[in-house]
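Peer 1: Provide a 3D model corresponding to the input given below.
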Amino acid sequence: MRVRGQKVKHKPAILDKGTRCRPTCQLAASVAVVMATTILVTGLILCLALCTAPQVDQASKTVTELMERLQQCQKERRDVNLMLHNVTQDSRCSLCPDHWLWWRGRCYFFSVELQENRQWNESAEFCQQHNSSLVVIKDSAEMEFIQSVMEKLPQFPFLWVGLTDAEKEGQWLWLDGLDIQHYMPAMVEWDADHRDCADLRGGGRLFAASCEDYGPWACEKDS
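Peer 2: Predicted coordinates for the structure are as follows:
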């Protein structure tokens, strides 16, 4: 159950230790992917050639040459796979900072068990300090992802999101300035004059709450 106006303390975590992907790692990964694709296409062409080789006197020689080339492609593919593995294991190439989760090209931070509960404004400031913002839920897939994280932690019944009607009562806007209905059908329950900030709960339901209440939150940013 939510306890209004109380802090729940957890051991602070040190975030963003410079594990952003460096250009050299990105280049290595891109080259490896291109090489792997080229090798796979070449192998496919060779396999088709083996199946359709002309039935002539030179067929046996042609098949032998194709088999040797195919074996060479397989060896190159193994080398590329090893390169990809080494690149992805390099901590410098992590797509997101420590304690952030990657999903669909974005990084998400869930404060539960990592930071003390905060008021809505304090949560928003935390996200800004880490080059991010409180989550703006843009579609049902993103909602399902966030809900799946919440379900894994029983003590995580709600969290602050980037939705408020502080500027105009009853007009709920995401932090990107767009109306709550812009991305998907949604409504904020328990709306009242003194409840200007929204939190997300189970079932994808949004509730109005006092911005002075303390709770966990979620940040998001590009990976």
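
Peer 1: okay, CA-based contacts and neighbour counts for the rest of this
Peer 2: Noted.

Peer 1: and Gly203, how many residues sit next to it?
Peer 2: Other residues near Gly203 come to 9 when the count uses other CA atoms under 10 Å.

Peer 1: what's the longest strand in this protein?
Peer 2: Ranked by residue count, the top strand of the chain under DSSP state E comes out as strand 158-164.

Peer 1: Give me the buried positions along that strand.
Peer 2: Judged by neighbour count (16 or more other CA atoms under 10 Å), strand 158-164 contains these buried residues: 158-164.

Peer 1: repeat for stretch 86-105
Peer 2: Going by 16+ other CA under 10 Å, stretch 86-105 has these buried residues: 87-88, 92-103.

Peer 1: Summarise which helices and strands the helix or strand hosting Cys47 is packed against.
Peer 2: Cys47 belongs to helix 23-51 when assigned by DSSP states H and E. On a contact count with 3 or more CA pairs under 8 Å, 6 or more residues apart in numbering; DSSP states H and E, helix 23-51 meets helix 59-89.

Peer 1: okay, the angle between the helix it packs on and helix 23-51?
Peer 2: 160 degrees (axes from the mean of the first three to the mean of the last three CA atoms, to 10 degrees).

Peer 1: buried residues in helix 59-89?
Peer 2: For helix 59-89, the neighbour count (16+ other CA under 10 Å) marks 63, 66, 70, 73, 76-77, 80-81, 83-84, 87-88 as buried.

Peer 1: please give me the structure for this one as well, since I'd like to look at both together:
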Amino acid sequence: MAEKAGMAPTSMEELKSLILDSNTTLIKKMDEHSKKADKRMGVLADKIAQNDRVIKMLEVDVRSWNRFIPQRKRKPSFVVYLLLAFSYLLILILFGIVLYRVANLPAEVTKMHKQLQETKDFFPCGSRTREWEYFDGGCYYFGIEAVTWDTAKAHCEERSSKLVVINEEAKQNFIESQTRGERYWIGLSDKNVEGEWKWIDGTDYRTTFKKWTRGEPNDAGEREDCAQIHAVGEWNDVGCNSKSFYVCEKPLPS
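Peer 2: From the prediction side, this is the model:
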């Protein structure tokens, strides 16, 4: 057999040496395997420790949730019932207020109508047109700019009115009291036919009130075709292109 292997020991010493070398090799391999096993065991130990930490964290979370779960299962406290009762009370109060306002709505409407009527009594020509003066069912505007007769007529029309027509003594007295000695155009002229005086609204001139100054109208210089109230409150014919203040009139707003 020693001849077939080619490696058979020739003496006891060689055999002993061979056995020692073999043992040394085995020990080294066992050491290497042991180190690898230790390393693997260390990795496993780290993983086990990590898993332990995760388990502890989960246990903490579970305990935290457990603290809230009993609160959710608790019955509503007295404070909750008190707040609900207070809310219902507020709803009832608001409902009562609404019912009261609805029941008194006709009275409120009547009150507002009365206030509106009082406003009309103070400003019968309209609260937004306080520059208009009221007299005997009509509204009168006294222009503060001296203009020609045609311009005065246009200004009145822009205000949905016309130059004043004085067809009775009461209106004459009112206009006279408001003009304060100044000259104001009125809605009377004979521009179309000399001597045929006509009111701007078609009122019959011949059969209605007149208050010319003595000697007027005289068409001085054949150029006086428009009438005005002059300083003493009587009427006078003057040139239509001269400039005077003017009086507009319109019916009382409905």
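
Peer 1: Now compute the TM-score of the two chains, please.
Peer 2: The TM-score (TM-score structural alignment, normalised by the length of the first structure) is 0.54; 137 aligned residues with a CA RMSD of 2.7 Å.

Peer 1: which helix is the longest one in the second structure?
Peer 2: Across the second structure, the longest stretch assigned as helix under DSSP state H is helix 12-72.

Peer 1: residues in the first structure aligned with it?
Peer 2: On the first structure, no counterpart of helix 12-72 of the second structure exists by TM-score structural alignment.

Peer 1: returning to what we had before: so which of the buried residues of strand 158-164 of the first structure comes closest to Met187 of the first structure?
Peer 2: For these, the residue nearest Met187 of the first structure by CA to CA is Leu163; the value is 10.9 Å.

Peer 1: residue contacts, the alignment partner in the second structure of that closest one?
Peer 2: When the second structure is aligned by TM-score structural alignment, Leu163 of the first structure is paired with Leu188. Contact analysis of Leu188 of the second structure by CA atoms under 8 Å, 6 or more residues apart in numbering lists 165, 197-200, 226-228.

Peer 1: try 7 Å
Peer 2: Contact analysis of Leu188 of the second structure by CA atoms under 7 Å, 6 or more residues apart in numbering lists 197-200, 226-227.

Peer 1: host element of Glu220 of the first structure?
Peer 2: Using DSSP H and E, Glu220 of the first structure falls in strand 218-222.

Peer 1: Next secondary structure after the helix or strand harbouring Glu133 of the second structure?
Peer 2: Using DSSP H and E, Glu133 of the second structure sits within strand 132-135. Next in sequence after strand 132-135 of the second structure, counting helices and strands by DSSP H and E, comes strand 138-142.

Peer 1: Tell me the buried residues in that next one?
Peer 2: Neighbour-count burial for strand 138-142 of the second structure [16+ other CA under 10 Å]: 139-142.

Peer 1: JSON lines please, covering the residues you listed and showing distance to Asp52 of the second structure.
Peer 2: Shown next, in JSON lines, are those (distance: CA to CA, whole Å):
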{"residue": "Cys139", "distance to Asp52 of the second structure": "101"}
{"residue": "Tyr140", "distance to Asp52 of the second structure": "103"}
{"residue": "Tyr141", "distance to Asp52 of the second structure": "101"}
{"residue": "Phe142", "distance to Asp52 of the second structure": "103"}
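
Peer 1: Just name the closest of the residues you listed to Tyr100 of the second structure, please.
Peer 2: Minimum distance to Tyr100 of the second structure across those is 42.3 Å, recorded for Cys139 (CA to CA).

Peer 1: hang on, the closest one packs against Ile175?
Peer 2: No. At 11.5 Å, Cys139 of the second structure does not count as touching Ile175 under the criterion of CA atoms under 7 Å.

Peer 1: mind checking how far the most centrally placed residue in the first structure is from Asn121 of the first structure?
Peer 2: Residue closest to the average C-alpha location in the first structure (CA atoms, centre = their mean): Trp103, at 2.0 Å. Distance check for Trp103 of the first structure against Asn121 of the first structure: by CA to CA, to the nearest Å, it reads 25 Å.

Peer 1: try Ile146 of the first structure
Peer 2: Relative to Asn121 of the first structure, Ile146 of the first structure is positioned 21 Å away (CA to CA).

Peer 1: the more surrounded of those two?
Peer 2: Neighbour totals were compared for Ile146 of the first structure and Asn121, and Ile146 leads with 20 against 15 (other CA under 10 Å).

Peer 1: when you align them, which residue in the second structure goes with that one?
Peer 2: Structural alignment places Ile146 of the first structure opposite Ile175 in the second structure (criterion: TM-score structural alignment).

Peer 1: That match belongs to a helix?
Peer 2: Yes. Assessed by DSSP: H, G, I helix; E, B strand; the rest coil, Ile175 of the second structure belongs to a helix.

Peer 1: counterpart of the strand holding Glu220 of the first structure in the second structure, which residues?
Peer 2: Counting by TM-score structural alignment, strand 218-222 of the first structure corresponds to 247-251 in the second structure.
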